[in-house]
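Peer 1: quick one: sequence and predicted model below, then my questions.
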Amino acid sequence: MSDINIGNYFIKRVIELEKPFSHAQKFFPDLTDEMLATCQRELPKGQITAAGELEMSFHAFVVKTGKHVILFDTCCGNDKERPERPAFHKLKTNFMPALAAANVKPEEVDFVMCTHLHWDHVGWNTYLEDGTWKPTFPNAKYIMSKTEYDFWDNAYRTGVKSPHTQAFEDSVQPIERAKQAVLVSDDYELENGIWVEPCHGHTPGTFVINMQSNGQRGVVTGDVIHHQIQLRYPSMSTSADDDKDAARVSRTALIEKLAGSGTILLPGHFPTPTFGTIEDNATGGFKYKYAEK
């Protein structure tokens, strides 16, 4: 499923990449052989390869509310210097044609909302033109956590070298220089029915984005929940989490709050069909139920 309605909001998933990403036990260091076997047996087809690799998607969500066109997270981006991530170094993807196929022109986007500022969530914030990084969405305000921005600004200024500080340089700073960045607190509300909720841990300023329309609810979870393994085992933090203990607490609390509520998840990396709800699992933990359009 590539699109869904939440009340009066129309949501379209725009895929940049969908591929095996990493071995499960490398990405989830605390995942035992027994846990992995359980997940391979219980999780829906297309989540883990026979070799134990995680199937993951890198995508954005377009939301049309009737008032605004909003883009949630912007994937990896083209031409970005990511030598520490060879599979993502200087990509040439069809994200922009895919966005056009979703009937969205760059100039029509009113807001870009970033759940956090990791390299694979801000890449299409900018594009390269004549050696200069420019905002991809010229009329948009880019909504970012001030806590998150300040953390990566400090890391960049102190000389920390990582894909995330590279992304700060090529995908975040140009937005600030163009005066299109809006740095917000944890209680920010974009419009009636769309607001952020802090879920710190994966990064210091990570938030999820709640949506509510006509009695239905959805939530853009970013990297608070990377993979369905974390529904079966909510305590499972990743090698990518900045603070694994804080991530565990915020993730578990979010999963327990959403379980059985009917809230539609818009997760940052769940592969097709992506949209679904969290339900109790008779054999332990929780499970994912794909949404029906």
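Peer 2: The structure has been received and is ready for your questions. Numbering: from 1, shown residues only.
Peer 1: from here on, just use CA atoms for contacts and neighbour counts.
Peer 2: Noted.
Peer 1: measure how buried the closest residue to residue 98 other than its chain neighbours is and give me the count.
Peer 2: Using C-alpha to C-alpha, 6 or more residues apart in numbering and skipping residues adjacent in sequence, the residue nearest residue 98 is residue 14, 6.3 Å away. By other C-alpha atoms under 10 Å, 24 other residues sit near residue 14.
Peer 1: need the contact partners of stretch 52-64.
Peer 2: 9-25, 36, 40, 46-49, 69-76, 120, 227, 266, 268-272 (C-alpha atoms under 8 Å, 6 or more residues apart in numbering).
Peer 1: list only buried entries from the residues you listed.
Peer 2: The neighbour count (16 or more other C-alpha atoms under 10 Å) marks 9, 11-17, 20, 24-25, 36, 40, 46-48, 69-76, 120, 227, 266, 268-272 as buried among the contacts of stretch 52-64.
Peer 1: let me see the ranges of the helices in the stretch 101-250 of the chain.
Peer 2: 119-122, 146-157, 163-167, 173-177, 229-232, 244-258 (DSSP state H, counting those that start in this stretch).
Peer 1: figure out how far the strand of greatest length in the chain is from the centre of its chain.
Peer 2: Using DSSP state E to define each element, the chain has its longest strand at strand 9-23. Remark: strand 9-23 is offset 9 Å from the chain centroid, using C-alpha atoms, centre = their mean, to the nearest Å.
Peer 1: try this one side by side with the last:
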Amino acid sequence: MPASQSWTVGNLTIHRIDEIALPPHTGAWLLPAATPELVTEQRWLQPDFADTDGTLNLDSHTFAATIDGLRVLVDTGIGNGKTRANPAWNNLDTDYLQRLAAAGFPPESIDLVVLTHLHTDHVGWNTHWHNGSWSPTFPNARYLTSRTEWSFWADYDMDEPRQQMFDDSIHPINDAGLLDILEIPDSGLDVSPGLRLLPTPGHTPGHLAVQLGHSALITGDCIHHPIQFAHPTIGSCVDINPHQAESTRRALLHSLAGTETLLLGTHFPSPTTGLVVNDETGYRLIPSDR
């Protein structure tokens, strides 16, 4: 089994835990304004982030790190054996848990699971099928989400696929008493030394980015792909509030540009991480190998 990719930031080592590469058509569906013409103009995206024909490359992975003695997992991917409307996510059978354990994080060792938001491809490994029911995959962990996120979906008129996701991946952890619903102020919340949750609304109302230490940040879905650095106006087809999502994206990129903060993209293919720099009318990601 290939080792997970990892980066050292100060005294932290952050591990990318791979689940699956997403199909080539994902980018055109997810970011419809990212036309092949716009993508190919950004030559720095090739060959890792995009193909020469303008096809965007996207992944599903999560991140794990030990922070102030706590073993932390950020998001939990799509999950195995779950009925999903998206064919690329339906009834997966991956070795995600083995990869997580190989990186030094067996499921029973996880202390905190941070859920950037409650979308299907970020909560799937919350649970696994065990003894005839969906049971918490990380039985010794506290699962964290924002109250804004929780309240929004509690009042949402869900279609059947989304209700299925809540039934198999959210309600079981809540019923087990493992879900902590947190009030997140606009300035962010330190949940432990070196772990800060930052409101980044728009994709969903309670979406969170996750700051690790003083100089690393995990995007969640406030940025799906590096093409959005060059064109922050490009939004996702599933953004709940597209205007707010763009404003959040611009503010985040502006705050990171020219700093030494390592940005880790939740759906960015390898090299996955880098530094944000100003570039003409937008921004650019300079990949980092640290």
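Peer 2: Here it is on my side, so go on. The structure presented is a predicted model; accordingly, all values stated were derived computationally and were not measured.
Peer 1: mind checking the TM-score on these two?
Peer 2: The TM-score (TM-score structural alignment, normalised by the length of structure 2) is 0.92; 284 aligned residues with a C-alpha RMSD of 1.7 Å.
Peer 1: quick revisit: quick one: map the residue nearest to residue 98 of structure 1 onto structure 2.
Peer 2: Correspondence of residue 14 of structure 1 to structure 2, assessed by TM-score structural alignment: residue 17.
Peer 1: give the contact list for whatever residue of structure 1 lines up with residue 6 of structure 2.
Peer 2: Alignment note: residue 6 of structure 2 maps to residue 3 in structure 1; criterion TM-score structural alignment. By C-alpha under 8 Å, 6+ apart, the contact list for residue 3 of structure 1 reads 10-13.
Peer 1: how far away is residue 3 of structure 1 from residue 21 of structure 1?
Peer 2: Distance, residue 3 of structure 1 to residue 21 of structure 1, by C-alpha to C-alpha, to the nearest Å: 24 Å.
Peer 1: now do residue 144 of structure 1
Peer 2: 26 Å.
Peer 1: next one: residue 121 of structure 1
Peer 2: For residue 121 of structure 1 relative to residue 21 of structure 1 (C-alpha to C-alpha), the value is 15 Å.
Peer 1: now swap in residue 4 of structure 1 and tell me
Peer 2: Distance of residue 4 of structure 1 to residue 21 of structure 1, given as C-alpha to C-alpha: 26 Å.
Peer 1: and what of residue 82 of structure 1?
Peer 2: In this view, residue 82 of structure 1 and residue 21 of structure 1 are 15 Å apart by C-alpha to C-alpha.
Peer 1: likewise for residue 277 of structure 1?
Peer 2: 23 Å.
Peer 1: check residue 162 of structure 1 too.
Peer 2: Separation of residue 162 of structure 1 from residue 21 of structure 1 (C-alpha to C-alpha) stands at 19 Å.
Peer 1: hmm, back to that, which non-adjacent residue is nearest the match of residue 6 of structure 2?
Peer 2: Spatial nearest neighbour of residue 3 of structure 1, excluding adjacent residues (C-alpha to C-alpha, 6+ apart): residue 12 at 4.3 Å.
Peer 1: same thing with residue 5 of structure 2?
Peer 2: Residue 5 of structure 2 sits nearest to residue 16 (C-alpha to C-alpha, 6+ apart), 5.4 Å away.
Peer 1: same question, residue 238 of structure 1
Peer 2: Spatial nearest neighbour of residue 238 of structure 1, chain neighbours left out: residue 28 (4.8 Å); criterion: C-alpha to C-alpha, 6+ apart.
Peer 1: what's the neighbour count on that neighbour?
Peer 2: Look at residue 28 of structure 1: counted by other C-alpha under 10 Å, it has 18 neighbours.
Peer 1: and the one 5 residues further on, by the same measure?
Peer 2: When neighbours are counted by other C-alpha under 10 Å, residue 33 of structure 1 registers 10.
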